[in-house]
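Student: Turn this into a model:
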Amino acid sequence: MLFVSIVIPVFNDAKRLKLCLNALENQTYPKHLYEVIVVDNGSNKEQNISGLVTQFEQVRITDESSPGSYAARNKGISIAKGEIVAFTDADCIPTINWIENGVKNLLHTPNCGLVAGKIDIFFKDPNHLSVVELYESIMALPQMEFLKKHNYGATANVFTLKSVIDKVGFFDANLKSSGDVEWGQRVAAYGYGQIYAEDTCVAHPARHSFQDLYKKTVRYAGGSYDLQIKRSKSAWERNKKFIISVIQDLIPPLIFTCNVFLDSRLKNFRQKSQVSLVMFFIRYISVWEKMRLKFGGYSTRE
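Tutor: Below you'll find the predicted structure:
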């Protein structure tokens, strides 16, 4: 069995980090074969992240002053002892056999570059979902789709080998979002295999309010915009990609709306209409943020 290093970036989220660390303290994987590295990415002193970490036997802490979860993950990787490196987020709750199954899937798959595990979405009150939670229930973090269609796994739940990181490189620390997209696609470009693992699962809270969803949308739009710039070879190509992305956001997502009204997970016309309206909200906020960045703004972590 190989030693595993689990890297968790955190920014002002001590309450949910404690739940995550509790879950990682009680894994089926042998305790002497894994470590948890919490990377404090500039949390407020009142959060007392270092004090929280001392409560857990398996956990050590470091910090990264450069803002952004990918810069923080890189810091964790740089001090990781493990031959296997796993990533999750401070607001995630891994299942009791998360490490065991992640390692099994990684090692039993020939030439495996990454394992993208399942991400279950949970809610404050499953019997009374907010409009935003309703949207998240069918749209948030479709890990299998990320892998099959786009060759990456969301870093809320990814396992890889340290040797793979040594070959393909670290995350792009300049990206505030979409760094997992860029890195995962780099892994695929190097010829490594990628698999989705249903049995390697973490639970992730749904966004509850429009404020939460707004922050997420702005961050994702910024990451997408920054990644476009990174991948554009000329100003002409960059401007072309920008125009296409804005048009795609502005055109009413009719296909999405049709699919929503056919989705059996939504119980009635009211729910289907609400989810469709949330999609419009997201699209137009995304355009607004891309326009802000185009005219001199900078992407933010939240």
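Student: Could you use CA atoms for every contact and neighbour count after this?
Tutor: Noted.
Student: I6 sits in which helix or strand?
Tutor: strand 4-10 (DSSP states H and E).
Student: I'd like the distance between I96 and L21.
Tutor: Distance of I96 to L21, computed by CA to CA, to the nearest Å: 12 Å.
Student: Quick check, L213 in contact with V132.
Tutor: Yes: shown here, L213 and V132 form a contact pair, counting by CA atoms under 8 Å, at 7.3 Å.
Student: shared neighbours of the two, which are they?
Tutor: Shared contacts of L213 and V132, defined by CA atoms under 8 Å, 6 or more residues apart in numbering, comprise R207.
Student: Neighbour count for I96 and L21, which is higher?
Tutor: More neighbours surround L21 than the other of I96 and L21, with 25 against 18 (other CA atoms under 10 Å).
Student: who touches the host helix or strand of that one?
Tutor: Element membership for L21 (DSSP H and E) is helix 14-25. Applying CA under 8 Å, 6+ apart, the contact partners of helix 14-25 are 10, 36, 47-49, 52, 56-59, 90-96.
Student: can you list contacts of the helix or strand just after it?
Tutor: Following helix 14-25 in sequence order, the next helix or strand is strand 34-40 (DSSP H and E). Outside strand 34-40, the residues within contact range by CA under 8 Å, 6+ apart are 3-11, 24, 49, 53, 58-64, 72-73, 75-76, 80, 82.
Student: Could you point out the longest strand of this protein?
Tutor: When the chain is scanned for its longest strand (criterion: DSSP state E), the result is strand 193-205.
Student: now the next helix or strand after that one: how far from the chain's centre is it?
Tutor: Counting by DSSP H and E, the element after strand 193-205 in chain order, helix or strand, is helix 210-231. Between the centre of helix 210-231 and the centre of its chain there are 12 Å (CA atoms, centre = their mean, to the nearest Å).
Student: What of stretch 277-285?
Tutor: Offset of stretch 277-285 from its chain centre (CA atoms, centre = their mean): 20 Å.
Student: who's in contact with that stretch?
Tutor: 131-132, 135, 213-214, 217-218, 249-250, 252-253.
Student: Here is a second sequence; please produce its structure as well for comparison:
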Amino acid sequence: MTIVDDGAAEGPEEAAGIRAQESAAPPRPWIRRNDYTDLQVPALGAWEPRLDVSVVVPAHGHQDKLDLVLAALAAQSYPGHLMEVVVVDDGSTPPLRMPEVRPENARLITADDGGWGSAHAVNCGVAASEGAVVLRLDADMLVYRDHVESQLRWHHLADYAAVLGHKLFVPFTPGEPSAEEVHAAVAAGRTADLFDAAAAERHWIERIIDRTEALTAADHLAYRVFIGATGSLHRTLFDEAGGLAGELVLGGDSEFAYRLAQTGAVFVPDSESSSWHLGRTQMQTRREAGARYRHPYVAARVPDFENRRKQGPRQWMVPYVDVVVDVTGVSLEDADTTVAALLGGGTADVRVTLLGPWSKLTEERRSPLEEELLDLRLIRETFRGESRVVFADAEPQRDPNVPFRLVMPAGVHPTRSFLERITQAANRNSAGLLRVTAPGVAAHGPGSMRLERTAAFARARRLGAGGEGLDDAIDRLWGQHWIGGQGLFVEGEDDADAVPHDWRGRLRKAEEEAAAQRARADRLERRLRWLGRGLPRRLADRLTR
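Tutor: Here you go, the predicted model:
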């Protein structure tokens, strides 16, 4: 990493700057699913910030746009001693330079480790900065005076919020306006006058935000809106998610948003402030070509990617379900009944971990038909060549990238549609934990069958839950759901997939009606709470429109 320009000289106080800023850890409120309405966000200008923020600006060419972006950042309402700006030149020719009108604590760096692309540039900027909060801002985003302040309010209330800034797309002509004009307008609170709002274009994510009550009623796919342009999160959350995937030159923000969701993040669209996106994006001007390029990269890494489930059974880089089956003391026949059915089912992107004392299997001379661990040895040979099967002596740590983890006993015979149906039930009911009841299967404890949502368990552990209280925390944060085994298992010689359609239809209809009633009750409860304390001004205006 090479520092090109470190901005204006600093005195002793400023030199300490944000690096010496000591901020108390923000609270960790218990937020159910994505309903953040209990967070009492303060009014703009009526609170005292204490968190330092690093604004990271990945840039490639377009010096004219960067000049305006930095001019707007130089007039922010957020305290200057709590804000630094790091511009990352992603191989521009000619190299970018820092303009005269720029924030007090701003510098320009270039990456010299051979990587390239927006995701790589963001990672470089984050590594070179030290703010408690990271705000990613594209180099074509001219922000309002309170843009940084508006997002930072949420991070003072919860350290696992991923906040998305608002934007409108406008036509851009180089030199109109000038950097000096932008700085003056932003400082005076007249950013809205710089462009014609009537000619502006909304982003497609606004439709999702509108129909989900500002994401408070969003399902497990709320992360889809946290893409590019302007968004912020705590550095600890950025690090926990692993940063952006530098190898993804396109689509990296979508993949990163998914991993953020897996850490238990809450996604908040902040509409109190706004910004102008200078010109249209590549996905707007070359939509088909951009989607064609992104699809293979994102689908391989994001199991929830909408087109992935339509492409038929296949194995992907990241499985959709991690299944754990304890085969200790289990017969070959029972293990094969369960595992073979899982591997041959309609959900092929599955990984099966078989728990057993595999390390006790040796190649010493033995009686081949009478050894104590004969069935264990035969199970290993049966599935030795299956790349989707893992042999483990102890229960493995949860893979944070896999959305579901299923624990089930050996001996049951799942149908071909088993995994599809239970994951659909979990998503339909927004459940953090789904329990499956079936004859011969324990309801609780060892031998029980449970489907765990990774994002829900990650949030519960973040909030300090563990041990015996973990399931209660999941119930409070996401909810538990029980589902009967009817139609999920093969009984004897009869395939449970052949259960008469009227019974299966009745069961599915009853589950859907129950889910609809619960969702309606949740929406009414949220609306009453919001009406009781007053809707945010901008959201109220949008709902009125």
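Student: so where in the second structure does the strand holding I6 of the first structure end up aligned?
Tutor: Per the alignment by TM-score structural alignment, strand 4-10 of the first structure matches residues 53-59 in the second structure.
Student: and the longest helix for the second structure?
Tutor: In the second structure, taking DSSP state H as the definition, the longest helix is helix 501-533.
Student: Just tell me the aligned range of it in the first structure.
Tutor: Under the alignment (TM-score structural alignment), helix 501-533 of the second structure falls on nothing in the first structure.
Student: Show me which residues of that helix are buried.
Tutor: Going by neighbour count (16 or more other CA atoms under 10 Å), the buried part of helix 501-533 of the second structure is 507, 515, 523, 526.
Student: That one: what's the following helix or strand?
Tutor: Next element after helix 501-533 of the second structure (DSSP H and E): helix 537-544.
Student: Buried residues, that following helix. List them.
Tutor: Going by neighbour count (16+ other CA under 10 Å), the buried part of helix 537-544 of the second structure is L539.
Student: Check stretch 32-49 of the first structure too.
Tutor: 34-43, 49.
Student: Can I get the residues you listed in a markdown table including distance to V168 of the first structure?
Tutor: Shown next, in a markdown table, are the buried residues of stretch 32-49 of the first structure (distance: CA to CA, whole Å):
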| residue | distance to V168 of the first structure |
| --- | --- |
| Y34 | 23 |
| E35 | 23 |
| V36 | 23 |
| I37 | 21 |
| V38 | 23 |
| V39 | 22 |
| D40 | 25 |
| N41 | 24 |
| G42 | 27 |
| S43 | 30 |
| I49 | 31 |
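Student: which one of those is nearest N239 of the first structure?
Tutor: Lowest distance from N239 of the first structure to these (CA to CA) belongs to N41, with 32.7 Å.
Student: Where does the residue nearest to I483 of the second structure when sequence neighbours are not counted sit, in terms of helix or strand?
Tutor: Of all residues not flanking I483 of the second structure in the chain, V436 sits nearest, at 5.1 Å (CA to CA, 6 or more residues apart in numbering). Per DSSP H and E, V436 of the second structure falls inside strand 433-437.
Student: do the same with R459 of the second structure
Tutor: Going by DSSP H and E, R459 of the second structure is in helix 454-462.
Student: What is the corresponding segment of the first structure for that helix?
Tutor: Per TM-score structural alignment, helix 454-462 of the second structure has no counterpart in the first structure.
Student: In that helix, which residues are buried?
Tutor: 454-461.
Student: Could you do stretch 78-93 of the first structure as well?
Tutor: 80-82, 84-93.
Student: same check, this time on stretch 198-205 of the second structure
Tutor: Using 16+ other CA under 10 Å as the test for burial, stretch 198-205 of the second structure gives A200.
Student: What is the end-to-end distance of it?
Tutor: From its first residue to its last, stretch 198-205 of the second structure covers 19 Å (CA to CA).
Student: Other residues contacting that stretch?
Tutor: By CA under 8 Å, 6+ apart, stretch 198-205 of the second structure touches 167-171, 225.
Student: out of the residues you listed, who has the most neighbours?
Tutor: For the contacts of stretch 198-205 of the second structure, neighbours tallied by other CA under 10 Å; top is K167, 24 neighbours.
Student: who's in contact with stretch 121-130 of the second structure?
Tutor: Residues contacting stretch 121-130 of the second structure (CA under 8 Å, 6+ apart): 1, 18-19, 54, 56-59, 84, 86-90, 109, 111, 134, 136, 243-244, 246.
Student: average offset between the match of strand 4-10 of the first structure and the first structure?
Tutor: For stretch 53-59 of the second structure, the mean deviation from the first structure after alignment is 0.4 Å (mean CA distance after the TM-score superposition for the first structure).
Student: Report the buried residues of that stretch.
Tutor: Buried-residue list, stretch 53-59 of the second structure, by 16+ other CA under 10 Å: 53-59.
Student: cool, stretch 52-68 of the first structure as well?
Tutor: 52-53, 58-59, 61, 63-64, 67-68.
Student: ditto for stretch 191-199 of the first structure
Tutor: Those would be 192-197, for stretch 191-199 of the first structure by 16+ other CA under 10 Å.
Student: related to what we said a few turns ago, let's see which of the contacts of helix 14-25 of the first structure end up in strands.
Tutor: 10, 36, 59, 93-94.
Student: got these as CSV, with distance to G179 of the first structure columns?
Tutor: As requested, these are exported to CSV (distance: CA to CA, whole Å):
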residue, distance to G179 of the first structure
V10, 16
V36, 21
V59, 25
I93, 22
P94, 22
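Student: Among these, find me the one that's closest to I243 of the first structure.
Tutor: Comparing these against I243 of the first structure with CA to CA places V10 closest, at 34.3 Å.
Student: wait, the closest one sits on N44?
Tutor: No: counting by CA under 8 Å, V10 of the first structure does not reach N44; the two are 10.9 Å apart.
Student: Can you lay out the buried residues of stretch 53-59 of the second structure as a markdown table showing distance to L470 of the second structure?
Tutor: As requested, the buried residues of stretch 53-59 of the second structure are exported to a markdown table (distance: CA to CA, whole Å):
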| residue | distance to L470 of the second structure |
| --- | --- |
| V53 | 33 |
| S54 | 35 |
| V55 | 36 |
| V56 | 37 |
| V57 | 39 |
| P58 | 40 |
| A59 | 44 |
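Student: Show me the helices in the stretch 101-250 of the first structure, by range?
Tutor: For the stretch 101-250 of the first structure, helices defined by DSSP state H, counting those that start in this stretch occupy the ranges 131-139, 143-150, 162-168, 179-189, 210-231, 235-250.
Student: Please consider this matter closed, and thank you.
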